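Asker: Okay, sequence plus prediction incoming.
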Amino acid sequence: MSKVLIIGAGGVGSVVAQKCAASPEVFSEIMLASRTKSKCDAIAALIKNRTIQTAQVDADSVPELVALFNEFQPELVINVALPYQDLTIMDACLETGVNYLDTANYEPKDEAKFEYSWQWAYQEKFKEKGLTAILGCGFDPGVTSIYTAYAAKHHFDEIHYLDIVDCNAGDHGKAFATNFNPEINIREVTQKGRYWENGQWVETQPHEIKQALNYPNIGPKNSYVIYHEELESLVKNFPTLKRARFWMTFGDEYLTHLRVIQNIGMASIEPILYKGVEIVPLQFLKETLPKPEELADGYTGETSIGCRIKGIKDGQEKTYYVWNNCKHQDAFEETSSQGVSFTTGVPAMLGAMMFLTGKWRKPGVYNVEEFNPDPFMELIGQYGLPWQEEINGDLEL
């Protein structure tokens, strides 16, 4: 029986809160906090079978976080706020003796650069306090890293080639919208691509490498190599990797909108003066776009995310493909959320469960692939994200 504090009241926060509430045997008390308490109250109203507490907190403020942690005294904080706020939340955890879990790595507000170095630097601090910090427990990063760890444990002596493939074949009916926070999403997909090959990073222009990949139950979709954060930890934790890439699908219309947004300067994170007020163009654009949680009702189609792996087992070459498909309609029926929020929120809840039940608990700062994948893989299907696997099939990559 354990108390958890969830920070962040967007689409993912809603899924995490609902999923935690559905397992009272593990999550004895739940508090949901964000900058806007009314958002927390709206999510709490979705939960019919039990009451969860709500609170207002500015996650950029360590003193505010510390005051809230001391008042509620959670055993674990589930951070599904913005990546900019990872370090302030981790600082507050250290000050109050609370364990930590997030779904996305830190990035500074003034630079579109996300990497784990800032959070990995907390390793000794968390160890000294006897606290656990679990990094990147969404779907990608998160489940994709756990899939890789599971493959390494059960199917390979050496993993040589890893392709993480992320397809959203859904239709939300909007001309242009992002499936999670628009500011974070646009910053991510407009960066240069990067993949790991032969012991070094290879940089590409945005969307330079394109291939039509076949996805289960969906078919061929144009997929592009982009840089994604789990690559950084996976190449560190699986040193036999000769190449590791991340592929994401984008429709032509989405890419056209993205080019226009960039060409007219609306993707810029450099502040400008407008009528005497300093604004950041991308933050202004975010306010004009549909909110990700507003896309859920009527969202059709499904996602397909998985890992395509090649390596050696008992001296023989082997291929392995493990994946999940998630229908947006199913996610909406269960949690009033769309599939991207659902596929991120469920693993965050399950990672918290792994910690609270003692299966993933060791002092320090760790990425999810550094824990035993088996108990997570055993349960994730029961919570709405069943996985499938194909051994020695044609991976086409």
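Answerer: Okay, I see it. Residues are numbered from 1 along each chain as shown.
Asker: only C-alpha atoms for contact and neighbour calcs from this point on.
Answerer: Will do.
Asker: which SSE is residue 67 in?
Answerer: Using DSSP states H and E, residue 67 maps to helix 62-72.
Asker: er, residue 54 actually
Answerer: Following DSSP H and E, one finds residue 54 within strand 53-56.
Asker: Tell me which other helices or strands that strand touches.
Answerer: Helices and strands touching strand 53-56, by 3 or more CA pairs under 8 Å, 6 or more residues apart in numbering; DSSP states H and E, are strand 27-34, helix 37-46.
Asker: Identify, out of the ones you listed, the most deeply packed stretch.
Answerer: Most buried of these by mean neighbour count (mean count of other CA atoms under 10 Å) is strand 27-34; its value is a mean of 21.
Asker: quick one, that one and helix 62-72 angle?
Answerer: Angle between the axes of strand 27-34 and helix 62-72 is 150 degrees (criterion: axes from the mean of the first three to the mean of the last three CA atoms, to 10 degrees).
Asker: so what secondary structure elements neighbour strand 27-34?
Answerer: Strand 27-34 is packed against strand 2-7, helix 11-21, helix 37-46, strand 53-56, with contacts defined by 3+ CA pairs under 8 Å, 6+ apart.
Asker: Looking at the ones you listed, which is nearest to residue 257?
Answerer: helix 11-21 (23.2 Å; CA to CA).
Asker: quick one: contacts of that closest one?
Answerer: Helix 11-21 is contacted from outside by 6-7, 27, 30, 32, 43-44, 46-47, 50, 52, 80-81, 180, 292-293, 335, 337-338, 341-342, 344-346, 348-349, using CA atoms under 8 Å, 6 or more residues apart in numbering.
Asker: 6 Å - rerun?
Answerer: Residues outside helix 11-21 that contact it (CA atoms under 6 Å, 6 or more residues apart in numbering) are 43, 293, 341-342, 345, 349.
Asker: Now that helix: buried residues?
Answerer: 11-21 (16 or more other CA atoms under 10 Å).
Asker: Quick check: buried residues in stretch 106-126?
Answerer: Neighbour-count burial for stretch 106-126 flags 106-107, 114-116, 119, 122-123, 126 (criterion: 16+ other CA under 10 Å).
Asker: Closest one of the residues you listed to residue 383?
Answerer: Distances from residue 383 to the buried residues of stretch 106-126, taken by CA to CA, are shortest for residue 106, at 27.3 Å.
Asker: That closest one: what secondary structure?
Answerer: Assigned with DSSP: H, G, I helix; E, B strand; the rest coil, residue 106 falls in the coil class.
Asker: ok, back up a step: same list (the helices and strands packed on strand 53-56) but as CSV, adding distance to residue 196.
Answerer: Shown next, in CSV, are the helices and strands packed on strand 53-56 (distance: least, CA to CA, whole Å):
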stretch, distance to residue 196
strand 27-34, 37
helix 37-46, 40
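Asker: for comparison:
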Amino acid sequence: MSKVLIIGAGGVGGVVTHKCAQAKDVITGITLASRTESKCKAIAAQIDFPVKTAQVNADNVPELAELIRKEQPKLVINVALPYQDLTIMDACLATGVDYLDTANYEPLDTAKFEYSWQWAYQDRFREKGLMALLGSGFDPGVTNVYTALAAKKYLDEVQEIDIIDANAGSHGQPFATNFNPEINIREVTATCRHWENGQFVESPPLSTKHVFDFPEGIGPMNIYRLYHEEMESLVKHIPTIKKAQFWMTFSDNYLKHLEVLQNVGMTRIDEVEFNGQKIVPIQFLKALLPDPGSLGPLTKGKTCIGVIARGIKDGKRKQVYIYNICDHEACYREVKSQAISYTTGVPAVVGAIMMLTGKWHKPGVWNMEQFDPELFLETLGPMGLPTVVVDGGEWPEL
């Protein structure tokens, strides 16, 4: 019997719960926990599978450990906030349970996300015979797997990667983020870093722009370079990579609103005093913006997320483009969510299946590219995210 405990009842938590319920041959029990149990109950009510719910403060290790001991899962799936990764990992260590997340740790008071804090748990997990799988979303996650696939099957040496993420969907709102507004805005406004010639090179956020012609009818869109966490692990674990960049699409409307919010201080993450109380502007902004979970029925269009990998094959320079296309409306019909949450939630469940079936299982703390990519992709497609490979072809140098 493989029971899972899912922590986090946002948009991704909803998708993870739906998809765990579909994986009945592997996952036989589900508990969904959040700070607000009513959100868990609302998700459970959508699903034709018995889902237990619970209230838990994911910042509190003893409370998390008590819940884990009560429910006795084989795996904890963390889709709460990145600030809570370490407390949930601590609780897993205390209770002897495997761990999986979709985003790396980020301190609450510093807009900086990196793997160092979680990699530091390597010895503790290994010594207890436990596994922690980091970043089992899409980017990070599937993009790591795509890069590993390029290295395994299509290139003898991967030298350059461009990770390109397009949301070609529209929700009709003046300004909204497709996932947690606080995390989204912190990520987009952070100093850009890309890997080149053995080091990370910094540049102002969103200062480098190209037009990229996306496949399958999406067409040309503006893409902007920003820092994203999978580059940190990929250049460590695939050391032949000489250049790594991450690109994302943003509409002119999104960037216009974001610039104004920055200029007036609404994206600040430090406390300010207002009417005798301390508030954090970006948290107040989050309360004003549409809940990403409410965008599902409104969003139309597609996402396209993939990796262009360039390098050497049989002594010649070659490139391969590996990507997925996901339709917002199809996602909503299936799991009551838009494609941004879907493309994060489905890989989390596939990662869980890899761990629970033993296809990917090794004590310690690991990133996605450190395991066999083909085993993962064999399950990812039937779960709803098929992979397209364009072997060769001409794609622009970015």
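Answerer: Now that the structure is in, tell me what you want to look at. Please read all numbers here as calculations on a predicted model, not as lab measurements.
Asker: overall similarity of the pair, as a TM-score.
Answerer: After superposition, the two chains reach a TM-score (TM-score structural alignment, normalised by the length of structure 1) of 0.99; 396 aligned residues with a CA RMSD of 0.6 Å.
Asker: Need the max-distance pair from the buried residues of helix 11-21 of structure 1.
Answerer: Among the buried residues of helix 11-21 of structure 1, the pair separated by the greatest distance (CA to CA) is 11 and 21, at 15.6 Å.
Asker: Residue 141 of structure 1 and residue 154 of structure 1: what is the separation?
Answerer: Separation of residue 141 of structure 1 from residue 154 of structure 1 (CA to CA, to the nearest Å) stands at 20 Å.
Asker: out of those two, which sits in the busier spot?
Answerer: Between residue 141 of structure 1 and residue 154, counted using other CA atoms under 10 Å, residue 141 has the larger neighbour count: 24 against 10.
Asker: Setting aside sequence neighbours, what's the nearest residue to that one?
Answerer: Spatial nearest neighbour of residue 141 of structure 1, chain neighbours left out: residue 230 (5.2 Å); criterion: CA to CA, 6 or more residues apart in numbering.
Asker: ok, the one you found touching residue 143?
Answerer: No. Between residue 230 of structure 1 and residue 143 there is no contact under CA atoms under 6 Å: 10.2 Å.
Asker: Of the two, which one has the most company?
Answerer: Taking neighbours as other CA under 10 Å, residue 230 of structure 1 and residue 143 compare with residue 143 leading, 31 against 25.
Asker: Quick check: residue 272 of structure 1 touching residue 278?
Answerer: Yes. Look at residue 272 of structure 1 against residue 278 with CA under 6 Å: they come within range, at 5.5 Å.
Asker: Now do the strands in the stretch 151-300 of structure 1.
Answerer: Listed in chain order, the strands of the stretch 151-300 of structure 1 (DSSP state E, counting those that start in this stretch) span 158-168, 193-197, 200-204, 210-215, 219-226, 243-249, 272-274, 277-279.
Asker: Contact partners for the residue positioned nearest the centre of structure 1?
Answerer: The residue lying closest to the centre of structure 1 (CA atoms, centre = their mean) is residue 138, at 3.6 Å. Residues near residue 138 of structure 1 by CA under 6 Å, 6+ apart: 103, 344, 347-348.
Asker: redo that, cut-off 10 Å
Answerer: Shown in contact with residue 138 of structure 1 (CA atoms under 10 Å, 6 or more residues apart in numbering): 12, 80, 101-104, 144-145, 341-351, 368.
Asker: Burial check on residue 221 of structure 1, number of neighbours?
Answerer: Other residues lying near residue 221 of structure 1 total 18 when counted by other CA under 10 Å.
Asker: Which parts of the stretch 51-200 of structure 1 are helices?
Answerer: 62-72, 86-96, 117-120, 123-129, 143-154, 182-189 (DSSP state H, counting those that start in this stretch).
Asker: Redo the ones you listed as TSV? Include distance to residue 325 of structure 1.
Answerer: TSV is the format used below for these (distance: least, CA to CA, whole Å):
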stretch	distance to residue 325 of structure 1
helix 62-72	36
helix 86-96	29
helix 117-120	31
helix 123-129	34
helix 143-154	13
helix 182-189	21
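Asker: For residue 395 of structure 1, find the nearest of these.
Answerer: Nearest of the helices of the stretch 51-200 of structure 1 (CA to CA): helix 143-154, 15.0 Å.
Asker: Packing partners of that closest one?
Answerer: Contact here means 3 or more CA pairs under 10 Å, 6 or more residues apart in numbering; DSSP states H and E; on that basis helix 143-154 of structure 1 packs against strand 158-168, helix 230-237, strand 302-313, strand 316-327, helix 339-356, helix 374-380.
Asker: Mean deviation, it versus structure 2?
Answerer: Aligned to structure 2 and superposed, helix 143-154 of structure 1 gives a mean residue distance of 0.5 Å (mean CA distance after the TM-score superposition for structure 1).
Asker: That helix relative to strand 302-313, how many degrees between them?
Answerer: Going by the same axes, to 10 degrees, helix 143-154 of structure 1 makes 30 degrees with strand 302-313.
Asker: List the contacts of residue 288 of structure 1.
Answerer: residue 182.
Asker: Roughly how far does it sit from residue 281 of structure 1?
Answerer: Residue 288 of structure 1 sits 11 Å away from residue 281 of structure 1, going by CA to CA.
Asker: dump the residue contacts of the residue lying closest to residue 206 of structure 1 once chain neighbours are set aside.
Answerer: The spatial neighbour of residue 206 of structure 1 that comes closest, neighbours along the chain excluded (CA to CA, 6+ apart), is residue 192 at 4.5 Å. By CA under 10 Å, 6+ apart, the contact set of residue 192 of structure 1 is 203-208, 225-227.
Asker: Quick check: residue 51 of structure 1 touching residue 29?
Answerer: Yes. In this structure, residue 51 of structure 1 is within contact of residue 29 by CA atoms under 10 Å, at 8.8 Å.
Asker: what number of residues lie near the nearest residue to residue 95 of structure 1 once chain neighbours are set aside?
Answerer: Nearest in space to residue 95 of structure 1, with sequence neighbours left out and distances taken as CA to CA, 6+ apart, is residue 66 at 7.1 Å. Here the number of neighbours of residue 66 of structure 1 (other CA under 10 Å) works out to 21.
Asker: Give the aligned equivalent of residue 66 of structure 1 in structure 2.
Answerer: If you follow residue 66 of structure 1 across to structure 2 using TM-score structural alignment, you land on residue 65.
Asker: thought that match was touching residue 91?
Answerer: Yes. Between residue 65 of structure 2 and residue 91 there is a contact at 5.0 Å, judged by CA under 10 Å.
Asker: shared neighbours of those two, which are they?
Answerer: Common neighbours of residue 65 of structure 2 and residue 91 (CA under 10 Å, 6+ apart) are residue 58.
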